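>>> Need coordinates for the following:
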Amino acid sequence: MSLKNTVDRWGPVSQFLHWLIMLLILGLAIVGLSLDSLPRSPKYFWVYDLHKSVGLTVLVLVVLRLAWRLYAGSPRPVAGTPAWQAAIAGATHWVLYGLILAMPLSGWLYDSASGLRPLRWFGMAEVPKLSAPDPGIRDFAHEAHEWLFWVLVALVALHVGAAFYHHIFQRDDTLKRMLPRRRGT
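Okay, here's the model as predicted:
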């Protein structure tokens, strides 16, 4: 069994990175949306630091995912897919990658420009600042982080909706190509 993608389906490395990144983003979304409701206590700062560390992890994983995709290629569109759908799917994937890169970068920039205590990845390694403390950059990065999140939510909803549309109504293998194979198939 090859780890690379084939012309018909995503390989196990692509699948693993796809689902891992999805789970981490889901967790980040839940935590990010609840941060404002948490009392400012030591637990708040622990949760906030965890949010930042997981966000930076997603940044690294999406860079790996992109590198792997460039190396391993991608499956061709499912037979019978109209060219316009294939073009939209391809563009959507690249915009998703861009958003998943921009989200942690905007959060990192926000943290840097806030002038807060040093950002430490899971408490182990200090992460360099992207800028000196600057209220203008801080406000811009915070706004960008929030807007990028909602654009990502909308695009992910379209992505998931399209996958289920193909699975339920088109009855093609679009969704199955990103799922692990069952034993014996």
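>>> C-alpha from now on. contacts and neighbour counts both.
OK.
>>> so where do the strands sit in the chain?
120-121, 125-126 (DSSP state E).
>>> I'd like to know which of those lies nearest to Pro180.
Counting by Cα to Cα, Pro180 lies closest to strand 120-121 out of these; the figure is 31.0 Å.
>>> Give me the residue at the spatial middle of the protein.
The centre of the chain sits closest to Ile100, judged by Cα atoms, centre = their mean, with a distance of 4.0 Å.
>>> and the gap between Ala163 and Arg182?
For Ala163, the distance to Arg182 equals 19 Å [Cα to Cα, to the nearest Å].
>>> Next, the contact list for Leu152, please.
96, 99-100 (Cα atoms under 8 Å, 6 or more residues apart in numbering).
>>> Need those in JSON lines (columns: distance to Val156).
Putting these into JSON lines (distance: Cα to Cα, whole Å) gives the following:
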{"residue": "Leu96", "distance to Val156": "8"}
{"residue": "Leu99", "distance to Val156": "10"}
{"residue": "Ile100", "distance to Val156": "11"}
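>>> Alongside the first, I'd like the structure of this one:
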Amino acid sequence: MSLTNTQARYGSVAKALHWSVALLILAMLPVGFIAAKLAEATQAGSPIVPIGVLTTMFSAHKTFGVLVLILAVLRILWAFSQPRPAPLHPERRLETLAAEAVHWMLYAFILLVPLTGWIHHAASSGFAPIWGPFGQNLPLVPKDEALSHLFAQLHFAAVLGMLGTLGLHIAGALKHQVIDRDVTLARMLPGRRVPDAALSGVGAEAHGKLPSLLVAVLALAVGAGITAQVIGGDHEATHVEIAEVEAARDTEVAAMAEAPATSDLPLWQVQSGTLALKITQLGNMVAGQFDSWQADIRYDPEATGADKGSVVVTIDIASLSLGTVAGQAMGADYFDSAQFPTARYEAALIEQDGALVSKGTLTIKGIAVPLEFPVALTIDGDVAQASGAFALDRRAFGIGDTVPDEGTLGFGVDLTFELEAARQ
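Down below sits the predicted model:
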């Protein structure tokens, strides 16, 4: 069999690329669908499989997708370098045009599906790396959760488009095989030698590249348009929901700020600050932060004795941003934010050996653990700058008990804070 195409037959290279992409898609789609459903169960607090199995499934799905993208690009380049076998029924012009359009729309979605998925992966942080030499990052794609969310929606919409055009493509092949009883399908089957008699008259007219190129461009435009249309409403609704959640959190924080004073010591109002954390997942560091928290600080550096004040910090657990695993972290096996929406740290601020130390108790999921760490503090007039760092063991709070393997999810969690506060 010839490696290259002729006007009557597909060559072995075209067949190999066609069936390699087809088999990878048939593996990629169910693995991704099953992994997504298992992740939903895990996030809801009813894990069906260990997190290591779930991670492997997502990694397999992503790696298959990258391979599909590479092979699809090679296939398209090969298609434009080769004569395409002429249709067996050139007199059926409308049918031929429809088949051509579906063919190139399928190409478009085969490119869009893995490309949007890869950008979604590259823009997010952590969870299920792509295997092999493929990069976890992409040029010009920043780590941005909003961008990652957008391309997750684009990816889903492109999958729907690919499923639709794939269904039409398979239906067309079955129509030729069952109804027309011709050799259209046989021309693409590996190892099949189509009798010359069945191809008599085929190839008399060249199957021009220009019409194919125009259809390809139109197919790409239609594919991108369908994808954008599908996500349009949902994406807008998502931003509305996010805005509502943020407004609710702002109201809660404002209510916390208006809580009555319980101490005669000066009150310090936080003007700005960050509460960040880092975890280790599958050997990779994943960084995140709590976006909503409130600190009630009572402090007087001139107070007599070692006790200089107190601090009460209330943290909105659901405000955690942690790459692609933030949603999973809210599940019952992790933070269980539905039952325990806040964490609380209450401590005394004590001067010890010329340094300020925070000694208190951190409560997460109803479990209180002693926590002590030094605080770096500078005061300029009525403005104070404070920072600190400490490490926790997630097991002390019953977080991730179903993941006892530190290679999958590290036991240690590193937290840092920085804030600026003004004396009231």
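>>> Would you mind putting the strands of the first structure into CSV with mean neighbour count and distance to Pro12 of the first structure alongside?
Formatted as CSV, the strands of the first structure follow (neighbours: other Cα atoms under 10 Å; distance: least, Cα to Cα, whole Å):
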stretch, mean neighbour count, distance to Pro12 of the first structure
strand 120-121, 16, 28
strand 125-126, 10, 30
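>>> Which of those strands sits closest to Leu158 of the first structure?
Smallest distance to Leu158 of the first structure across these (Cα to Cα): 32.0 Å, for strand 120-121.
>>> helices or strands next to the closest one in the packing?
Counting contacts by 3 or more Cα pairs under 8 Å, 6 or more residues apart in numbering; DSSP states H and E, strand 120-121 of the first structure packs against helix 42-72.
>>> residues in the second structure matched by the helix it packs on, start to end?
Helix 42-72 of the first structure lines up with residues 52-82 of the second structure when matched by TM-score structural alignment.
>>> and if you look at stretch 91-109 of the first structure?
With TM-score structural alignment as the criterion, stretch 91-109 of the first structure aligns to 101-119.
>>> hang on, the earlier thing: report the separation between the residue nearest to the centre of the first structure and Leu61 of the first structure.
For Ile100 of the first structure, the distance to Leu61 of the first structure (Cα to Cα) stands at 10 Å.
>>> Longest helix in the second structure, please.
Longest among the helix segments of the second structure by residue count, using DSSP state H, is helix 209-257.
>>> okay, the angle between that one and helix 51-81?
Orientation check (axes from the mean of the first three to the mean of the last three Cα atoms, to 10 degrees): helix 209-257 of the second structure against helix 51-81 gives 150 degrees.
>>> Relative to the first structure, which residues correspond to helix 209-257 of the second structure?
Mapping helix 209-257 of the second structure onto the first structure (TM-score structural alignment) gives no aligned residues.
>>> Mind giving me the packing neighbours of that helix?
Taking 3+ Cα pairs under 8 Å, 6+ apart as the contact cut, helix 209-257 of the second structure packs with helix 93-123, helix 145-174, strand 293-299.
>>> Among those, which comes closest to Leu38 of the second structure?
helix 145-174 (16.9 Å).
>>> average offset between the closest one and the first structure?
Its aligned residues in the first structure lie a mean 1.1 Å from helix 145-174 of the second structure after superposition (mean Cα distance after the TM-score superposition for the first structure).
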